[in-house]
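# Mind folding the following:
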Amino acid sequence: MSEKKEIATFAGGCFWCMVKPFDEQPGIEKVVSGYTGGHTENPTYEEVCSETTGHREAVQITFQPDVFPYEKLLELFWQQIDPTDAGGQFADRGSSYRAAIFYHNEKQKELAEESKKRLEKSGIFKAPIVTDILKAEPFYEAEDYHQGFYKKNTAHYQRYRIGSGREGFINQHWGAK
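Below you'll find the predicted structure:
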């Protein structure tokens, strides 16, 4: 088996909810919560939430493409978000919660654009797909208390996932897993 590793970066609203779906897959080495896409170096959570940094909450995934290909990551990403929402994700509003795929090379860009077109044509969503596909920029790791939040604060995580509307939306569009 190859030990080849790649990086994928996705913004899907609150990063707490973006870790678990990827963390549980074979070939995923690690999933880190953080901030990317903005102009402030080493931003804090409070700065990002203030909507002044230009950053989005995101996850950076180190994966083995021979075990879990980038195409499968994209498929899983689309199933975690509302790709028709340009104002944030679920209960979280503002630019720091806007969904995006941050590509690290031309192949990722091409695959992301193809996956977006497939989703648009699928008819799953009636509104246009507005999720951005952007060149990866520096990624800043979030504070320790945000890392692996679903494991550290299971009950809070579950309440948030349901209360934000994410869980219901995913079940409605993709079925309960």
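# alpha carbons only for contacts and neighbour counts from here, please
Will do.
# And the helices in the chain, which stretches?
For the chain, the helices defined by DSSP state H cover 16-23, 45-49, 70-78, 106-122, 149-152, 154-163, 166-174.
# Including mean neighbour count, could these go into a markdown table?
Shown next, in a markdown table, are the helices of the chain (neighbours: other C-alpha atoms under 10 Å):
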| stretch | mean neighbour count |
| --- | --- |
| helix 16-23 | 20 |
| helix 45-49 | 15 |
| helix 70-78 | 17 |
| helix 106-122 | 15 |
| helix 149-152 | 15 |
| helix 154-163 | 14 |
| helix 166-174 | 15 |
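# One more sequence to fold, the one below, so I can look at both together:
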Amino acid sequence: MIKNKLALAVAIVGALGMTGAQGAETATAIFAGGCFWSIESDFDHAPGVISTTSGYIGGHVDNPSYEQVVTETTGHREAVKIVYDPTVTSYDKLVDTFFHLIDPIETRGQFCDYGESYTTAIYAGTDAELKVAEAGKEATAAALGKPVATIVAMAPTFWPAEDYHQDFWKGSEMLQNGLTRAQHYARYRVGCGKNGQVEAIWGKDAFKGLDGHA
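Take a look at the predicted model:
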């Protein structure tokens, strides 16, 4: 039944010919999966992804700053807006990949980051995308045998984060701690334990859909 629901939802997206499209050649997807540095890094390794933008979504403050969001008083989540080529990948594939690079059952945040801003969500741009995301959530719950904490909702305004957060994982700028942004991110990724926890949850399917681990 779950597979049938997912197939039907995917068929609806295909029949409508739109997946949050910005134009004839690109489409968008928005995922909140904990620290946006990591989600951006992950999806930069996904075939068909053209660009990624870190930002904030879901809160009650317009154009919030990082300093505001981390107080956990604005209601925002850290998220990544993805522009992709629908002739190379698809919305349902990106949804499936997303679930395989997070801890879907965690309610408090992700890995070493806790608070509402680090909780997981999929923000759909169309009713068809919403159905695909809901079907993906059901399939994930069935695969893990546990309830999935990830919220599925229509997308409110996405606010791009500050420039210094964009492409943080590969930045060459030197920080005050004597490390480049890329070096700082690599240390954070290991210290936060994301790779190990995702692999413990998903086994050989961890980071499914990526061109190697980020």
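# Next, the TM-score between them, please.
With the length set by TM-score structural alignment, normalised by the length of structure 1, the two chains reach a TM-score of 0.93; 174 aligned residues with a C-alpha RMSD of 1.5 Å.
# picking up where we left off before, turn the helices of structure 1 into CSV, including distance to Gln60 of structure 1.
CSV is the format used below for the helices of structure 1 (distance: least, C-alpha to C-alpha, whole Å):
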stretch, distance to Gln60 of structure 1
helix 16-23, 9
helix 45-49, 16
helix 70-78, 11
helix 106-122, 14
helix 149-152, 15
helix 154-163, 19
helix 166-174, 20
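# Not counting stretch 189-209 of structure 2 itself, show me its contacts.
38, 46-47, 93-94, 96-97, 100-103, 111-113, 213 (C-alpha atoms under 8 Å, 6 or more residues apart in numbering).
# Return the member of those residues nearest to Asp163 of structure 2.
Using C-alpha to C-alpha, Ser38 comes nearest to Asp163 of structure 2 of the contacts of stretch 189-209 of structure 2, at 15.9 Å.
# corresponding residue for the closest one in structure 1?
Matched to structure 1 by TM-score structural alignment, Ser38 of structure 2 sits across from Cys17.
# Just give the closest residue to its match, not the sequence neighbours.
Arg161 (6.8 Å; C-alpha to C-alpha, 6 or more residues apart in numbering).
# swap in Lys30 of structure 1?
Using C-alpha to C-alpha, 6+ apart, the nearest residue to Lys30 of structure 1 is Thr62, at 5.3 Å.
# what's the matching residue for that neighbour over in structure 2?
Match for Thr62 of structure 1 (TM-score structural alignment): Val83.
# wait, its match sits on Ala27?
Yes - Val83 of structure 2 lies in contact with Ala27 (C-alpha atoms under 8 Å); the separation is 5.6 Å.
# check contacts around the most centrally placed residue in structure 2.
Structure 2 has Phe31 as the residue nearest its centroid, 3.2 Å off, counting by C-alpha atoms, centre = their mean. Phe31 of structure 2 sits next to 79-81, 98, 120-123 when contact means C-alpha under 8 Å, 6+ apart.
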